[in-house]
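*Asks:* I would like to see how this sequence folds:
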Amino acid sequence: MLKKENIPQDYTTYSAGYQLSLTMDIQVYIAPHDPVRLLNQLLEGLDDKKLLSTYSDKGRNSVVPPVIMFKILVYAYMNRAFSSREIQRLCQRDIHFIWLLNGYPAPSHHTINRFRKHHLSDGVMEDLFDQWIERLHALDEIHFKNLFIDGTKIEANANRYSFVWLKSVTKNESKLHTKIEKLLQQINEMYLTTYQFNSNQPLDVLESCLMNLKQRVIEQSIEFVSGKGKRKTVLQRQVEALEDYIEKQNMYLTYQERIGEHRSSCSKTDVDATFMRMKDDHMKNGQLKPGYNVQIGVEAEYIVHVGIFSSANDVTTLIPFLTSMESRLSNTFERVIADAGYESEENYAYLKENHQKVFIKPLNYEASKTRKYKAQLGKRENMAYDELTDTYTCANGRVLKPIEVKSRESRTGYRKEVTIYECETCQDCPLRSKCTKAKEGNHKRIEVSKKMLSLRTESLENIQSEEGIILRKNRSIQVEGAFGVLKQDYGFRKFLTRGKVHVTVEMLLLCFGYNVQKLHNKIQNNRCGQQLHTQKVA
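*Replies:* Sure, this is the predicted structure:
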């Protein structure tokens, strides 16, 4: 009978026949110009007090020090490794990660995920990222002069069909209120009560009425029944209906609170995500998907600030983005360069109050240069304006005079004054059909915000100047180029975490790694200190 051979768990017992070797310093296998050396050196100088404060002084110490864990994560994001299991595998096999570990054992994917989720939130990641930006400023890479801003939409880690629409919630809640009023009227008639439904505080009267009915059930010793062949009493039906209405009302109130005022939908699996239209649509039919509006500010090709927003519109993100950045960084940028998606009177006014030079392309900038636009007689831009009399003259020579000044309030609470101009008469005008869509008997009207026109004109002059042309070209190169690298080269098209807090941490890690790689590339190509790409003259 053959003897059974047991294979030991320690495979080093099979190393017989190999020559005895001594452990060597593994950094000899890492190239002198490898970016991992730059990352290791520069991250050593960051203040990690806030990071260390997230650890308890009780219990056993972490296997890998927090500073090394942070280096591992940043280097992983530099190398397109976002999954905790992938990072664990690299720590076990990749010599660069093993060198960063400095003799510590490779962390498990649970440890990596816990560190990213619990120890980099609550402002820790923001603090480390801002220190890195200040470090770039100390290296004379960032001058806080030109801020290029742009945004993109990145898909959330949420079910694509778990949508909740505010419009549907409001519609169904209105139907529910009709049923509640009908039920309360029936209860008032049967029990001579005086319950009045208030849509502003719907739960108060429902809970009070339910308590009253349950007390009646106890007094009358009514036993609730269910199932086939059982007949429910009227009182049982009323109690069950009220309980169902209270549950639905609570659900609608929760959805409304999650969605808030400035968006129209949310996802059930990630309540901070909003359903947006993505460019890279998996079904190729323009389907809405849950995602985040990611805003970044770039100077000298470095990402200096990141903002995560739930609103799909860029125009409402500019002021919160700049306010957040100014509260965290030591300096304010002199110039702000953005595309037409950020144009609004509120944004113009905010930048002017902050004494920042504006380079925002008007919404109608490209269209205004076309023949079709210039041929539209009803456009205000195609009418002659007399500043002395404050009147416009249409293509037929008739005068539009100011008749009223109205105040309009935006979704963000900003109030602006709009002057309404009306034509003296549109009767028997041969150009009426080309100029206005007003009904017969009414005259053409236009609405003009004089403050907006003044601010837009100033911005238009800025972007058309020699300086403005260079800055506009650099906006396309620098900030849109940064998104191109993150989404195409790094392959980052979907978040792995959920919730705005954790999504922000993930995006900052990605941008941190991007900045380290950018500094490495500039050093190797002798481009340090270069702020702008200048025009090439043939």
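*Asks:* contacts, neighbours, all on C-alpha from now
*Replies:* OK.
*Asks:* what's the distance between stretch 274-287 and the middle of its chain?
*Replies:* A distance of 16 Å separates the centroid of the chain from that of stretch 274-287, by CA atoms, centre = their mean, to the nearest Å.
*Asks:* Only the buried residues of it, if you could.
*Replies:* By neighbour count on 16 or more other CA atoms under 10 Å, the buried set for stretch 274-287 is 274-278.
*Asks:* which outside residues touch it?
*Replies:* 153-155, 163, 263-267, 288-292, 310-312 (CA atoms under 8 Å, 6 or more residues apart in numbering).
*Asks:* Now show me the structure for the sequence below, then we'll compare the two:
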Amino acid sequence: MQKTKLTCKNYTELNGFYQLKLPLEFEMLIPSDDSVRLHSHLLEGLDYTKLYQAYSSKGRKPAVEPKIMFKIITYAYMNNLYTSHKIERACKRDINFMWLLGGQKPPDHATIARFRQKYLSESMEDLFYQMVKQLNRLGEIPLENIFIDGTKIQANANRYTFVWKKTVSRNEAKMQEKVKQLIDEMNQHCFFGYTVSTETLVDDLERILADLLRQKDAQGITFVHGIGKRKTQLQKWIEKLTDYKTRQQNYQISHELFETRNSYSKTDPDATFMRMKEDHMRNGQLKPAYNVQIGVESEYITAVGVFQDRNDLTTLIPMLEKLEKNIGCRYTNVIADSGYESEENYGYLTDNKYIPFIKPQTYEKWKKKTFKKDISKRENMIYHAETDEYTCHNNKQLRPIGITHRTSVTGYRSDVTIYECENCEACPVKAKCTRAKGNRRLQVSKNFIEKRQVSYGNIITETGKHLRMNRSIQVEGAFGVLKNDYAFSRFLTRGKNQVKTEFFLLCFGYNINKFHAKIQTQRCGHHLHSLKTTA
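*Replies:* A predicted model of the protein is given here:
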């Protein structure tokens, strides 16, 4: 069949009747107030030394200049384009992307994915905090109040590939018992005298297998496989011990992955199974996810952390340490919700001269009448500091009888004082106070109570109310924009390092969009929302 012009691959042959239109320069097509101009200008002021160091000096020349490639990817994240295929398509069709390319050939999706995963992972954090310091120099981020919150974002992993710590420990114990039984059987059968220990099981099995293989060679035994062939006893022992050694090695790898968590995903071992807020089935199903933390000031994201912990308690200190290291200075006020309240966090903030504005976990309960009438609560007892005693509702004294210690998952050790009532017999209100058969006991961490009271005193001031109101607007609002407006509900990459790079890119794009919006609405230099007052 003869091809016509319409069926040819080269469609330019169809344009014979059309005249070339002007203008040919993209500069004339892009509005003067387009965010791509601001984006390009801001990124020109960054130092790309670490990014260029990721490229080998002996390697081939990059398809696209690394700085321009970074501009392309960050601008894509500004416009909700996350997959490499969509970014490739935009580079070929969108005049803003063509303008950023500056005449260079559009990169293909493989080049974009390789740049994001291989070259950008080591320098993305540095580039993000350079942007934060740049906004600080422009007067947009005063580095005074940091509003902290976290959320869980689903990992790129199958929800049914979970590995649980308790299951691994239980199966490991069963297997080790089978190993001991097999060794006993071998010793009784051939008087080998082998011994194994649970602490050095892999090394012991390797030693036994090496000895059995030497016996195999000495006896001239040939291993057989397949249906209808009889295995020797020595071959059966070697195969079983080899299988046990492999399983023990896998158990050890699992224990290394667990560290401070109780689960991981086979698809993405860095992801932890967590309970998500987006529970569409309403069955509380656990999904592989990452705990993402951000710090916000003046509506800009100034700190980012990606963690494997299911709660927020252990994320505050490492994120503040990383923030101080990257920006070279320290914030004054730290504002967070009750999920960050712990003695360890209070101690760190106090020792490092931060002013804490953390809402106590029982703050909302304190306001209720039922709490105020509950005689079993420590807050409703009278404390005598001079004698270190509590007086209960029945005017009995609770005196200290000892001190116990609690250790957190991070290794922090706190002292807890135990108080016991002098006599609860025949107390008319004992049923409302305690379920214990003996005297009422009370466990109190004095250090925690003291530091909590300081933070509570901070949040009830006018400044504290103003900052708490801004926390709910700024940091929770930022998450709302990222999840809903940016439609980012699941990571595309796997592994903690790759996930961190991806989230830094998202926050980078968010900050430039926010700066552009503030410029256009003439809100630059506006740091806090005003506290509404009732007439």
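*Asks:* on that earlier part again, show me the buried residues of stretch 274-287 of structure 1 that map onto strands.
*Replies:* Counting by DSSP state E, the part of the buried residues of stretch 274-287 of structure 1 found in strands is 274-277.
*Asks:* With distance to residue 445 of structure 1 added, can I get those residues in a markdown table?
*Replies:* Formatted as a markdown table, these follow (distance: CA to CA, whole Å):
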| residue | distance to residue 445 of structure 1 |
| --- | --- |
| 274 | 37 |
| 275 | 36 |
| 276 | 35 |
| 277 | 34 |
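*Asks:* which residues of the stretch 301-450 of structure 2 fall in strands?
*Replies:* 333-336, 355-358, 382-384, 389-391, 397-407, 413-421, 441-444 (DSSP state E, counting those that start in this stretch).
*Asks:* of all those strands, which lies closest to residue 324 of structure 2?
*Replies:* Residue 324 of structure 2 lies closest, by CA to CA, to one member of the strands of the stretch 301-450 of structure 2: strand 333-336, at 12.8 Å.
*Asks:* what range in structure 1 does that closest one sit on?
*Replies:* Aligning strand 333-336 of structure 2 against structure 1 (TM-score structural alignment) gives residues 335-338.
*Asks:* got a list of contacts for that stretch?
*Replies:* Contacts of stretch 335-338 of structure 1 (CA under 8 Å, 6+ apart): 145-150, 356-361, 471-472, 475.
*Asks:* Let's see that with 6 Å instead.
*Replies:* Outside stretch 335-338 of structure 1, the residues that touch it by CA atoms under 6 Å, 6 or more residues apart in numbering are 146-149, 356-360.
*Asks:* and which of those is nearest residue 5 of structure 1?
*Replies:* Nearest to residue 5 of structure 1 among the contacts of stretch 335-338 of structure 1, with distances taken as CA to CA, is residue 149, at 67.0 Å.
*Asks:* Can you classify that closest one by secondary structure?
*Replies:* Following DSSP: H, G, I helix; E, B strand; the rest coil, residue 149 of structure 1 is assigned to strand.
*Asks:* which residue sits closest to it in space, ignoring its chain neighbours?
*Replies:* Closest residue to residue 149 of structure 1 apart from its sequence neighbours, by CA to CA, 6 or more residues apart in numbering: residue 297 at 4.6 Å.
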